[in-house]
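Following is a predicted model, sequence given first.
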Amino acid sequence: MNVDWSPDGKHLVTSHENDPVTFWFAKYGRRDLSILPIAESIGARSVQFSADGQQLLIAGPESTTTVWHVVRRQPIGPQLRQAGKLLAAYFVPDTPWIATISDRSVRLWDGRDGLPLGPEWFCPSRIVSAAMTKDQVLAIGAVDGNVHAIPLHEWLTPATGSWEELRLQAEIVSSQRFAETSLVPLRSGEWLERWQRLRC
């Protein structure tokens, strides 16, 4: 089950693998029947209110993320599709962006038109959890025990620097290293080592 508070603190919204996304009165612990459950959302993996409480971000139940208008109870814009099993989706604080996380990758979207922003980031190991900070850093937990911190405000920063820095950036984003004649997938330790070198 996944739960989120409305910004005004009056409602809770829940998602569950066997039930649709449902709205509850936080004070009384009972369903708000004026906002019908979203039938299409049975099995949703995560839910999150927008900062103004007017929109709800629903990840799943399959490989799509949908923005719903809370009062009108209808989708806003196109569905955001991503390969793999969706785990979570977040409104990125203080931006119009949406971050979606599957068990394979992270994708950043423009919430205004539903278009992807920049390349998809592939994790060297299977992703099992995610969390977003208020300062736009996405933490990704992988099955190999590593945690990757991705500063989303730097996601779209133009690549600059020396050839070595540009190569490191490309290898981090693609999760592959450049061999003489081919690309080789990075192991988690190699990815982390490149990230640390780039941040120094």
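Arrived safely.

use CA for all of it now, contacts and neighbours both
Will do.

Tell me which helix or strand residue 98 sits in.
With elements delineated by DSSP states H and E, residue 98 resides in strand 97-102, which encompasses its position.

what's the offset of that strand from the middle of its chain?
For strand 97-102, the distance from its own C-alpha centre to the chain's C-alpha centre is 3 Å (Cα atoms, centre = their mean, to the nearest Å).

One more: stretch 78-88?
Relative to the centre of its chain, stretch 78-88 is centred 9 Å away, using Cα atoms, centre = their mean.

Take this one as well and set it beside the first:
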Amino acid sequence: MMKRVLIGLMLGLVSLLPQVQVNLAWGSEKPKLFVQTGHSGHYVDSVAFSPDGQHFVSGGEDQTINLWDARNGREVRTFRGHTARVFAVAFSPDGKRFVSGSADKTLKLWDTNTGREIRTFREHSDIVTSVAFSPNGQRIFSRSNDGTVKLWDANTGREIKALYATSVAFSPNGQRIVSGSGDGTVKLLDANTGREIRTLKGHTGSILSVAFSPDGKHIVSGSRDNTLKLWNAYTGRVIRTFQGHSDGVWSVAFSPDGKRIVSGSGDGMLKLWEVGAGREIRTFQGHSDGIWSVTFSPDGKRIISADRYNIKFWNPESGHEIWVIKSRFSPIKAVDLSPDGHYLISTLGRSIKLWNTNTGQQIRSFQGHSYAVYSVSSAPDGDGIVSTGGVYTTLWDLKTGRRLKKIRSSGAVMSVNFIPNSQHLIVGPLGRNRFMGFEYRYKNPFIQTIYGNFSCCES
């Protein structure tokens, strides 16, 4: 399900320090301010929360990583060892370790509690841009500008596998990985060992998208050769090729029952295919630009597709466009679904629109931003919406449209993101050395703790 589509709104180079922490009390108390130091006034390139939400780490231009107490904003310790800026950080599932990736071409594994460097991973030949732990904490993934995604043994530091991948997807049970490559091959890998199970050959162009079927028995791939291919995930055999697009296939997705596939292409066409017979069921016409994202609703009764200027909902049975969110003059900046899937929230210019996902009817419009709204996020409790536009971050009541709180920052706010499975958000960037992180409290709007430079508050 397309929980969140953030178009061109990555948090980017958010900056942490010099940092002003403000503890807010919404009564008559004045905010308490005190200045902290860290990262030597340089840019921060990466931030990650611990699994329990109690701490976060930041990696920066000054080659260090800082560990912070998320409850009070105090710096716990500084980790030194990299010889170039730190582009990526990620915690292990238990929070006891974290991994960092740097422009010095290395990854480093750290002990969160002691600050000790556990080991260094040295096989990349260019900047390490992203890192992640496997769900069991035994493996580490890293991506580098050398064109590889590497799988590592977190306990020994051994490189298990190097992938030259353009797209990657996990099987439903998490035991296998499918990756698409620029050379037109699809590789099936053991997620635990990185062992290549087999290579699937047949495409004549780069692989742009891959997906597993819900039962894990099939793989679909979309390619720059304008075709889709259906593969047997166990034997690697090509079951059939789907032809009909006149440009590369940018996005593919299975229906929840695995009986159909939807594909979006650079030709602006959305196509629905029958898996069993291999026939094209229908083409959905209405996009005027390349389709970069497609998905089915969880019940399979809707297809959602997106280009730069439109988000479209379709009836897969009739092929009719149910409704569309469009922006005439500028790209839609952000779209989000409420946790229960009943509402869709979109940004349009200076306003926010709330839509009924079943009927396509606009329920209400949230007005109050003086500048274009760049980002919007539905709160995990389903009661609130947080939006950013210009120098303001605003909390809204989803049900009534009432503005609950507006916070003015000292720089333009481009993005707001809830940390998965938590009540924490990161808002920014506000420019050099500034970002905000806070804890969402609907009953007592709006925040418990803020880090950053801002003026507060308006309601």
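Arrived safely, thanks for sending. Everything quoted here is computed from the prediction, not taken from an experiment.

average offset between the strand holding residue 98 of the first structure and the second structure?
Averaged over the aligned pairs, strand 97-102 of the first structure sits 1.1 Å from the second structure after superposition, using mean Cα distance after the TM-score superposition for the first structure.

who touches that strand?
Strand 97-102 of the first structure is contacted from outside by 59, 65, 82-92, 106-112, 127, 130, using Cα atoms under 8 Å, 6 or more residues apart in numbering.

Find me the equivalent region of it in the second structure.
Residues 260-265 of the second structure are where strand 97-102 of the first structure aligns, with TM-score structural alignment as the criterion.

buried ones in that stretch?
When burial is assessed from 16 or more other Cα atoms under 10 Å, stretch 260-265 of the second structure yields the following buried residues: 260, 261, 262, 263, 264, 265.

closest to residue 314 of the second structure among those?
Closest approach between these and residue 314 of the second structure, by Cα to Cα: residue 262, at 11.3 Å.

Residue 21 of the second structure versus the closest one, what's the distance?
Using Cα to Cα, to the nearest Å, we find residue 262 of the second structure at a distance of 48 Å from residue 21 of the second structure.

One more: residue 188 of the second structure?
In this structure, residue 188 of the second structure lies at 48 Å from residue 21 of the second structure, with Cα to Cα as the measure.

Which one of the two is surrounded by more residues?
Shown here are residue 188 of the second structure and residue 21; by other Cα atoms under 10 Å, residue 188 has more neighbours (25 against 22).

Quick one: map the more buried one onto the first structure.
In the first structure, residue 188 of the second structure lands on residue 23 (TM-score structural alignment).

Please list all residues in contact with that match.
Residue 23 of the first structure sits in contact with 11, 12, 13, 14, 31, 32, 33, 35, 36, 37, where contact means Cα under 8 Å, 6+ apart.

what residues are up against residue 56 of the first structure?
In this structure, residue 56 of the first structure makes contact with 47, 48, 49, 50, 67, 68, 69, 70, judged by Cα under 8 Å, 6+ apart.

Give the aligned range of the helix or strand hosting the second one in the second structure.
The one in question is residue 48 of the first structure. Under DSSP H and E, the secondary-structure element containing residue 48 of the first structure is strand 46-49. Mapped onto the second structure using TM-score structural alignment, strand 46-49 of the first structure covers residues 209-212.

Which residues does that stretch contact?
Taking Cα under 8 Å, 6+ apart as the criterion, the residues outside stretch 209-212 of the second structure that touch it are 166-172, 178-180, 218-223, 249-254.
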